[in-house]
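Novice: pasting the structure only:
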């Protein structure tokens, strides 16, 4: 097995970490191997990597995939990546903020697209949201993220981790936790544990709703103030008392319940009944 030493590459180029970019580079070869295997990367796949760092994971992806497009914001890393990966003709480097990238432009004509990344913690939720709601053609996202965020993504109703992020991801994807990763696996060491999680895109959303916009508005309102009952949380919708009562009645949901007790199917049912009342 090829051993890639992240520490040595960092030292070789005298690279200085930028705290504001959330840079924590992975240096554990077992974890790198598990990420690539967990993502089930094959020679059929066009892989996008966000935040390649010094190219430690990128190299393993390049050996396994058809091609890899790495998106890096830090201009100081570009010459390092170009030098370290110069022998790979299936490597493409984009200098851009991932939140501003049109992934459809990059993946045009590609049949099998997977995203594999060690995401900076501070942009984890915005990037996941962009990737899932932007109409992109990813088969799966295999991402290393903060343990608490991964637990929220995979959470089921009736636990404190369950919330708007759980429902957003589970609306679009099946989730599978690949492995835990300790702080010792990174340079510099983060203060928290990480988890590698894979999100497999569903061919259709998990529930069919009449208005996705209303569905997610109701979910956000339900979790903005977790201790509120659904009745109090959904007063934000500015429906009359009678209409709100009728919506709960038609959905067979007790308005005294809290958002964290509702399944995704129940949120879908409530959303559709409110939609019908709004549009009658």
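Specialist: Happy to help now that I have it. Keep in mind that this is a model prediction, so the values were computed, not measured.
Novice: CA only for contacts and neighbour counts going forward, please
Specialist: Will do.
Novice: To which secondary structure element type does the nearest residue to residue 198 once chain neighbours are set aside belong?
Specialist: Distances taken as Cα to Cα, 6 or more residues apart in numbering place residue 142 nearest to residue 198, at 4.2 Å, with adjacent residues excluded. Three-state assignment for residue 142 (DSSP: H, G, I helix; E, B strand; the rest coil): strand.
Novice: burial of residue 142, as a residue count?
Specialist: 26 (other Cα atoms under 10 Å).
Novice: My guess is it contacts residue 195. True?
Specialist: No - contact criterion Cα atoms under 8 Å: residue 142 and residue 195 do not qualify, at 10.3 Å.
Novice: okay, which residue of this protein is out on the far edge from center?
Specialist: residue 242 (38.7 Å; Cα atoms, centre = their mean).
Novice: Report the secondary structure element holding that one.
Specialist: Assigned by DSSP states H and E, residue 242 belongs to helix 241-251.
Novice: also this one, for the comparison:
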């Protein structure tokens, strides 16, 4: 079993991963921490260290052709969105991802339609992965003690993605517009973002059995996909 670790740090998580018998490749950008890891695990035949920025790393260079790996990490909270984007881009390599993130981010990633936590990040990740919040960690679990709660999340790749790669750009445009104006109705957003006539926007929404007065957080991930495809049918040249 292969595991890729984002940021090995001083090796506390790495040690437990190695205890499972896995082949662990740790991607560590910090020179001093990379040295700590190389010294600590110098006698381990199952540990591999890559000193690099995870966002600049190509997983295909770490795995044999057709192989996959579990991806784990206590990721820097200020890099959560870029790292999630990197994971989505390289999702073919990572059927299972386990990350520690800020609790508020975990709530957003695992959110269901209808709540305030449901947003563009939710849709973005749930297009490709099922999300499970495993447990929460209080600040006292760490030293030095942070000021926020953390949570461990599990991302398990869906058997079939909601969209194909060619649709990704259009869907990002739609979800970005929707949650930028999340207090507006879907019909109003479609009118303003896509310059649709009022009756056309209403007809498009109702054709999908959606309430014209619904707001973005009330739509399911599949509703956003359906809306995007209907918009493409209206205008094949839609950017």
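Specialist: Sure, I can see it. These numbers were taken from a predicted model, which means no experiment stands behind them.
Novice: picking that back up, could you measure from the residue farthest from the centre of the first structure over to residue 135 of the first structure?
Specialist: 37 Å (Cα to Cα, to the nearest Å).
Novice: Leaving out chain neighbours, which residue sits closest to residue 118 of the second structure?
Specialist: Nearest residue to residue 118 of the second structure, sequence neighbours excluded (Cα to Cα, 6+ apart): residue 111, at 5.2 Å.
Novice: hang on, that neighbour is in a strand, isn't it?
Specialist: No - in this structure, residue 111 of the second structure is coil, not part of a strand, as judged by three-state DSSP.
Novice: if I line the two up, what does it land on in the first structure?
Specialist: Mapped onto the first structure by TM-score structural alignment, residue 111 of the second structure lines up with residue 155.
Novice: Enumerate every residue touching its match.
Specialist: For residue 155 of the first structure, the contacting residues are 161, 162, 163, 166, by Cα atoms under 8 Å, 6 or more residues apart in numbering.
Novice: Residue 181 of the second structure too?
Specialist: Residues near residue 181 of the second structure by Cα under 8 Å, 6+ apart: residue 189.
Novice: at 10 Å what do you get?
Specialist: Counting by Cα atoms under 10 Å, 6 or more residues apart in numbering, residue 181 of the second structure touches 175, 188, 189, 215, 216.
Novice: longest helix of the first structure?
Specialist: What stands out as the longest helix in the first structure, according to DSSP state H, is helix 264-278.
Novice: and the angle from that one to helix 241-251?
Specialist: Comparing the axes of helix 264-278 of the first structure and helix 241-251 via axes from the mean of the first three to the mean of the last three Cα atoms, to 10 degrees yields an angle of 140 degrees.
Novice: tell me what helix 264-278 of the first structure is packed against?
Specialist: helix 164-172, helix 212-224, helix 241-251 (3 or more Cα pairs under 10 Å, 6 or more residues apart in numbering; DSSP states H and E).
Novice: again, only this time at 8 Å
Specialist: Contact partners of helix 264-278 of the first structure among helices and strands, from 3 or more Cα pairs under 8 Å, 6 or more residues apart in numbering; DSSP states H and E: helix 212-224, helix 241-251.
Novice: ok, residues contacting it?
Specialist: Contact with helix 264-278 of the first structure is made by 167, 171, 207-211, 214-215, 218-219, 243-244, 247-248, 250-251, 253, as judged by Cα under 8 Å, 6+ apart.
Novice: Show me just the buried residues among these.
Specialist: Those of the contacts of helix 264-278 of the first structure that meet the buried threshold are 167, 171, 209-210, 214-215, 218-219, 244, 247-248, 251, 253, by 16 or more other Cα atoms under 10 Å.
Novice: Adding distance to residue 186 of the first structure, write these out as TSV.
Specialist: Putting those into TSV (distance: Cα to Cα, whole Å) gives the following:
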residue	distance to residue 186 of the first structure
167	30
171	32
209	42
210	45
214	41
215	39
218	39
219	35
244	50
247	50
248	49
251	48
253	46
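Novice: quick check, nearest of the residues you listed to residue 116 of the first structure?
Specialist: Nearest to residue 116 of the first structure out of those is residue 171 (Cα to Cα; 20.3 Å).
Novice: doesn't residue 206 make contact with that closest one?
Specialist: Yes - Residue 171 of the first structure lies in contact with residue 206 (Cα under 8 Å); the separation is 5.0 Å.
Novice: the strands in the first structure, which residues?
Specialist: Ranges of strands within the first structure are 25-26, 46-50, 67-72, 91-95, 113-118, 138-146, 173-181, 186-187, 194-201, based on DSSP state E.
Novice: Is it possible to get JSON lines of those strands that adds distance to residue 78 of the first structure?
Specialist: As requested, the strands of the first structure are exported to JSON lines (distance: least, Cα to Cα, whole Å):
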{"stretch": "strand 25-26", "distance to residue 78 of the first structure": "15"}
{"stretch": "strand 46-50", "distance to residue 78 of the first structure": "13"}
{"stretch": "strand 67-72", "distance to residue 78 of the first structure": "7"}
{"stretch": "strand 91-95", "distance to residue 78 of the first structure": "8"}
{"stretch": "strand 113-118", "distance to residue 78 of the first structure": "17"}
{"stretch": "strand 138-146", "distance to residue 78 of the first structure": "22"}
{"stretch": "strand 173-181", "distance to residue 78 of the first structure": "26"}
{"stretch": "strand 186-187", "distance to residue 78 of the first structure": "19"}
{"stretch": "strand 194-201", "distance to residue 78 of the first structure": "25"}
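Novice: closest to residue 81 of the first structure out of these?
Specialist: Comparing these by Cα to Cα, strand 91-95 comes nearest, at 8.2 Å.
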